[in-house]
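Peer 1: Got a predicted structure plus its sequence, pasted below:
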Amino acid sequence: MTINDVINALQKAGINPPSEVNSKEVIKLFHEQNGESYTVSTAKMMKFLSALGFSYGNLLDCDRTGLNKALENTLKIDDEPEKSKLRKALDGISDIFVGKSKSGIPFQVTIPDSFEAAQILYSKLCENDCIEIISQDEGVFNPSPDNIVYHTDATDGSKGVDITQADDIWLQFTGKVNPGFYMMVSAENNVLSKDIAILGNFLTDHHGTYYLEATSENIRLDFQSTNYAYYLVFANETLTRFYAVRMDLLSKALPTDCHWLCIDFGTSNTTVGTWKEDQTHEIVAFDDVTSADKKPNCLMPTIAYVLNAGSSGTVKLLFGFEAKKRLIETDYQPKGSIFYNIKQWISADSNYTVSCNDEFNHNIELKVHDIISMFLKYVVEQAEIKLKRHFVKFHFSAPIKLKDRLYAITSKTFNEAEYTVANVQDSLDEGIAIMYERISELREEFRKNPQKNRGDVMIIDCGGGTTDVARCRYAFTSSDVGVKTQIRVCSVNGQYFGGNELTYRIFQLLKIKLSDYYKSGVLSDKIQITSIDDLISTATDDYLNAVDQYITQIIERKDTPFTYYEQLDKASQEAEWVLPTDYANKAIVNGAAMIAQAKRNFNYLWNWAERIKIEFFSGESRATFSFSTDIQTDKALYFYADPSAEHVVPKMNLQKQDSVPDVAINIKELTALLSPQIYYILSIMLLKADGSELIFDDKSMQNTRMLLAGQSCKISLFRDLMKEYIPGRRTRSGKNVKRTAAEMKLSCVKGCIQYLMEKEMLNGETQILTDAPSVIYRVAVNTESFDSEKILLDGRSIKQTDKVKTMNRVEIIQRQLAVGEIQYSVYNNVVSTNDAVSAGAIRIEPDITKYTPFDNLTDLITEITKRSVPGIESYQFEHEGKSESVLSRLETDLHGIESDQNGKLLYFILPNNDGCGFILWQIVKRTEDGKRMYYLFEPSMIDYLKDTVVSRFDGKNCIMRA
């Protein structure tokens, strides 16, 4: 290069040339300092080097000191004088700067944690000329084309829609990029705006492609502007240089989609989907942000995490994968409350609250229905972000017994005028939804072969925390508009058993093995790891016989608990003294520090138990899972333990155990461990709802096919053990015999999509009839003497066939109208025998002014009928050798009870209209001026399900439960 080349390059970079142009003087321009900063900015230096023909790509990963060094070593001016003196001069300059590594940015740079902080950083970078604008001609970057940023189309102001990997806005860059943040700024004539428009971060695929992501609150584009020229401003890995590259953006309003958005709100995972104009299903794949290499997943974890709860108006919760990510980021020791099974709260009272704490030591009471509402809003928002459409119609599927409860929550959550939530009558419960996808296939078979016009299917849906059984009968007939389909469904059984119980058994075994390892003092010659044979019998006949005997005792109502896992439970309780995981167990865990340590033990161990379950029973099962070889590289692998295993309360703080245990769990152990639990779940679920006999002992069920749904049913043991009841061929689900766990979980949402799409397209006619759900409980009240109970409602007496509905006569209790309580106990007819699963008391209100008066008993009965189990007017009972109407007898009995001026309190119990609980009715009957009057108190609705939930996430696994 010549002196003129150097002068021209300096002028292009906006740098005044020195009075004498030679290598020494030019290099001094870039080394010379003004205080603690360089006189010539890095941006101008790179313009100079680029103008001289230096390769930009070779200099991207240098800091300022490295750039100066590169200039020293490569600048050669061919026509400068006194070349022989140059080397010595350069050496002198090098001596001046040795050890003074500088970034070229005259202020401290940190990753901005807010839009406002990013704006301040950007302003400083501009003021100090720190942003290097790189031309496309340099060949060091490649931006994605046709980039669209969406926004809501609202009259009160548009709002940006989150940018995610699904938007496919990306940058390929040859240098190392800091993924922590980027800023997008608009440009006019290649001059950068003073204000940033977007603050976001990169998601890298580790192959040189950086996907742009940003949350809606950090997208502040001018959506009315037609400008599409923007520059992406980002930093190198060490935050020592900043680059700006051209990236064109278009903004579009999020289009409104009038198709239904279907949400399957699951215990462990939630799925969402809709359909496209070509009638193909579109399932939402959520971003799994737990790590950079995770692919989008259609199963969103149903998890809520309390991040900030400074006040009820500013509560910030994380959900799904974001909550799971936060759990990992906190090293499985979250300071905020984390909730794994929020679905159980559907049946809770609308005012029921839970105590929550956040990461800043705030404590707040939150209504559980509000948490559900926030979660469902988040799910809808994420669906809109992923599908880039605004939805106004929502369909929520739920177990048949919870449809009314879920609709009450969702209709309140989406109560704006623009939204529509499918009501109870027009929405599918989970049983029908799972079946409907198969119904569509069967309808096509009917079109080809009219003889295949009806059938009977039993559905077992085993998810993470619940298992439901429903019976579905279908019939097809031809009509002028296509095929007419009639579906009749009835909920047969439903219990809180599921995949979490399987995870818990693995959790117990891991905990026992780990405690054996740690209490040995980690000395190989002392390690005595408990064998699976010491915990449970591994002989197949043993567990089959044990479960069969237990089921027989339930049918006979003998009070014998299921004790097959008794030794495992005892060993797990003993292991608690070494490796505490029950953070709510005050008998062992005391103090904030130990509670945090026990929580950490639980969260981390549960995570690994879940991973082992999934790995072992995926399509490609493995033989052994070893701590020393499979998870020794996991940075989080440590526990807090007390190797002494002393039964001393209070314990001192636990010791951190970093050693990797040389223990393993194999497929043989897992099969022996889980088979009894699965067979137990199946046996319980296949009991009739009244616990009287196995479903398949009924002759009418002999030709019924079985459909397995829910991700837990993917485990091959389910199908193997089902053969104990029915031939294997009858458990096939149709065309898709080999389905992944995700596909089985998606059965529900796909069925909803198919039903609503066909209904909207007027494809034939579908009639869905829902029978009253089975009542699987009985309720007793204490008598006046409080030393005995009287059964007022027994689900075993409530039976429904095609021809007749029967139940027991309604029992009426009489008491004086005075201050007091009605004490009741609830029993589960299927799982439990003589142990109450919940109990409570209802206050007697003696103030007659708080009651609604009725002078006509028939009107009172009509009011009671509205809130009772559907079709109660058709229920009969046997009385004096003939059938009599239950309601007519209730009216007769109420009429026949004597009363006086003081009044008499009468109360009785009937199942409520959703079958999920029961109502205790209080009536005061008294005589006024010779006339009989009836006063009805506000009915007391009680949900037996709410109190029967045994959560595996409440820190009480080893505590004996009442």
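Peer 2: Good, I have the coordinates. Model, not experiment: these values are computed from the prediction. Numbering: from 1, shown residues only.
Peer 1: rest of the way, CA atoms for contacts and neighbours
Peer 2: Noted.
Peer 1: Contact partners for D195?
Peer 2: Applying CA atoms under 8 Å, 6 or more residues apart in numbering, one finds that D195 lies in contact with 119, 122-123, 185.
Peer 1: one more structure, for comparison:
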Amino acid sequence: MKEENMGLYSYKLHNINEEHKGAYKEKDLRLMTTFQLREICDREKLVKSIVNPLDKEELIRLIMKYRGEKDYRLINFFNEGGLERIEKFIKKSEKHIAKNKTIDYPGKLTIYEEIDLDIYDDYVLKSTEELCEGNVLLVDDSYRVCTVFNIKKIKIENGFTYYLTKGKSVAAFESESRHYSLLLFSEKDSELLFKIYTGESTLSEKVMTIKSLPILQFEIKQLNETVTPLAIDFGTSNTTAGIYIDKEIFNSETVEERIKLIKIMDTTQDVLKITPLIPSIVAIEQIKDGNIKYSFGYDAMKISQKRYLDDGLTIFYDIKRWVSDFEKEEKVIDSNETSTFIKRKDIIKAYLLHIISLADQRFKCKFKKIYISCPSKQRFKFHTLFKEILSDYVVESENILEESVAVLYNTVSELIEKNKYIQGEWYKALIIDCGGGTTDLSGCSFNIKNNRISYELNIETSYENGDTDFGGNNLTFRIMQFIKILMADALSKRDMTIKKAIVDEFNKDIFRSIDKYGISELYSSLNKEYEKAEEIIPTKFQVYETRSKEDYCKVRSNYYFLFDLAERVKKKFFSNPDLLNITLTSSISKEAQDNTILFDKWKLSYMNNGNLKIVKEAPSILLNIYEVTTLIKGDVYNIIRKFLNKLYKNDELYDYSLIKLTGQSCKVEIFRDALKEFIPGKIIEVNRSKRASEEEYELKLACIKGALRYLYDKNFGYADINIQSKTPTLPYIVTAFTHTGEEKVLIKGKEIKKGTISRFADKIILKLYLKSLDNTIKYEYAYNFRREELEKTDAKTIGNLYPNINQHETDNIENNEVKFFAWVEEDLWGFYVLAVLRQDEELYVGKEKFFYFENDEWEKNFFDGLK
């Protein structure tokens, strides 16, 4: 029974005991009047409140939520006895075979065991008349059903294309007769086949008109295992994957011939768009009998866009960050409100297996060798996780490239191809990688020699700096702040001049303002207005966890709605440099142009007399490129300044031959402008493609292409590659306070790798403080010293067990003194703390404890419900 306390309007779903419950399609409901829709609600016991009755759109959503049926019911899953039931029905039915004069179709069909037949296999049906999406039977000459295909209708710019597809779990077999036909049905009969397949219908026969298309050949093949490695670039926002082609002769010298990337369809778009970027997003679709059904990438995004306001279903947007604490469990909920707990590493595993399955499908082979690039600073941890969760595969760990080195290798390969290098000369490069959630700075030195039998490449690399709190999501959030303020202002009719007032706050030399006053001062007014807007359009859904489920879901919907809208604005502006303004509107118009972004107003709620009310008349918002670039300019300059200011002051920047920007966020022109404050523009390489900018992925693809070029050169023996990775520079300080209040540095960047601090022997909680190199406190750790955990020992044993502790450091411990030893563990990207006590001239050691430098507690997370 649904709660009645549902704000200004409500409904409750009665217990339905009747044998018959209606099922309705959205396209049919949209043809009905409001009166007819209310009649359906009454008949189906979907009772709405008499206060503020639901309008037509809300009635449709209510009916679809509880009695909705998918528009096209496709047989693309396994059902016990399903094919047999269809075959029995087809053989008994009276069949009128219509002559085919309109459909052009493939004469040969090949499918592979264990993988789907998808649109990428390019089995196209061409027809002079419109076809409907539905089920297609493959039968032999005695109407034995060999398998079931589907027709998938895909919108392209000038019309529709019809593809023949098939789910991998639908049974298939070859017939001895070898005479095959495809049977096409009307929409109604196709749905009947679905019901017979699932057992919903027991109809034994029917008169049907069928189109029969004879097939010359049908073949089922097995997937063969390949030794070619599958390379994966696991990103915060998007993941890419691909292979190098195992041959030496190509029709041209283009990289695209040697490298093949997995490409997928963006299912969130109305018009067909194929992209190599796979969003690193996971949705929990169904939890049943302890098993979890996931959706990934664009399919997960589509679920997010289509879900109802009060759906609690879980969607994860930031799974790469989980690697720092992959054993932690997450609570997950599906659309039926079923919940369970699952470890983060299992969700990451499911996502990576999905990527591998896409590769199997696209390249028609089974991959066993997996090659995943990783961040410099957490190389060990990433590969510990990957080897554990992908235990059925051979995960390369010896010759793995760090992400920054993969980017550099892509550049080195281009220099070789274009012959733009001097034999044996050393070059220095800085690589700034701004991804979706983090930004990293890496330094590299390299030289190239063209020897008699191969190229010799010597590469030295080091991680120099990083910011786990800055990435493309920061830029999206700034735009979201602006949109939320403008939306709230329009809904409340509070201050119609707020837009001009905000932009005027940035009417200054932003770069010099940050140099003088810092970043916080620049954005203080914007942040204050954003907090005011929270009173009208709340987005901090974590605050609503203890309130009604309806309010929580509405506030959560507000945040994701606005963040998604801001992301669309960012992508549209920065993929099209000629675009000057964008209109955000919920009103569908035939005159809608390229500069219009349509949004679903039903996902937005606002405060009205203390109640959250769904927006019915959504305001239209006009944004221009000047406003958006002005908003994000300070953030971009601040991160560049953080990375380069010290190098600039020390006159070290001119030692670099090139500074390379990589990562999708770096295509924003402001990055180049910010860099020009420190270096000449001619040594900045952004690697922009000559293709239309709207289709440009080069910045994101630099890493995966570099990894694949490396594998190609190494496996063919074209290059003798020597890579030396220096110990990553630690961008943190760890401190503690003495009893006199003096702050003591225990660990600091490259300079101090270990330290000690002492206390009087008692039950002690030692507080340790993690700071950035600019002395900003990031996090507070606590080490609990407990006497009951102590074990008697001696100085020699301590020295043998802990090489970071020297004997003279334990010899000088006095009676009743506890000395805490802290030391860096670079491989794990964290540090250990160990307590040693001297009591009655004897030494006792406590339990060592490990602390990660980066964790969920302090890293900025735009999806934590507190923004």
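Peer 2: Happy to help now that I have it. Keep in mind it's a predicted model, so treat the numbers as computed, not measured.
Peer 1: Superposing both, give me the TM-score.
Peer 2: Between these two chains, after superposing, the TM-score reads 0.80 (TM-score structural alignment, normalised by the length of structure 2); 755 aligned residues with a CA RMSD of 3.2 Å.
Peer 1: Could you say which of the contacts of D195 of structure 1 is surrounded by the most neighbours?
Peer 2: V185 (23 neighbours; other CA atoms under 10 Å).
Peer 1: Correct me if wrong: that one contacts L232.
Peer 2: Yes: here V185 of structure 1 reaches L232: they are 6.6 Å apart, a contact under CA atoms under 8 Å.
Peer 1: Who are the contact partners of the residue most central in space within structure 2?
Peer 2: Using CA atoms, centre = their mean, the residue of structure 2 that lies closest to the mean C-alpha position is S280, 2.1 Å off. Residues near S280 of structure 2 by CA under 8 Å, 6+ apart: 234-239, 296-297, 317-320, 351.
Peer 1: Reformat those residues as CSV; add secondary structure.
Peer 2: Listed next are the contacts of S280 of structure 2 as CSV, based on DSSP: H, G, I helix; E, B strand; the rest coil:
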residue, secondary structure
F234, coil
G235, coil
T236, coil
S237, coil
N238, strand
T239, strand
F296, strand
G297, helix
Y317, coil
D318, coil
I319, helix
K320, helix
Y351, helix
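Peer 1: out of the residues you listed, which one sits closest to E743 of structure 2?
Peer 2: K320 (34.4 Å; CA to CA).
Peer 1: Skipping its backbone neighbours, what lies nearest the closest one in space?
Peer 2: Nearest non-adjacent residue to K320 of structure 2, counting by CA to CA, 6 or more residues apart in numbering: T236, 5.2 Å away.
Peer 1: Run a quick neighbour tally on that neighbour.
Peer 2: T236 of structure 2 - counted by other CA under 10 Å - has 21 other residues nearby.
Peer 1: mind checking the SS state of the closest residue to Y648 of structure 2 other than its chain neighbours?
Peer 2: Distances taken as CA to CA, 6+ apart put F678 closest to Y648 of structure 2, at 6.4 Å, once the chain neighbours are dropped. Judged by three-state DSSP, the three-state class of F678 of structure 2 is coil.
Peer 1: Also the one 10 residues further on?
Peer 2: Three-state secondary structure (criterion: three-state DSSP) places R688 of structure 2 in coil.
Peer 1: Can you report how many residues neighbour it?
Peer 2: By other CA under 10 Å, neighbour count at R688 of structure 2 equals 14.
Peer 1: That one against E695, yeah?
Peer 2: No: the criterion here is CA under 8 Å, and R688 of structure 2 misses it with E695 at 11.0 Å.
Peer 1: the longest helix in structure 2 is where?
Peer 2: Using DSSP state H, we find that the single longest helix of structure 2 is helix 549-575.
Peer 1: Doesn't H395 of structure 1 lie inside a strand?
Peer 2: Yes: with three-state DSSP as the criterion, H395 of structure 1 is assigned to a strand.
Peer 1: if I pick it, what's in contact with it?
Peer 2: 260-263, 421-422, 427, 752.
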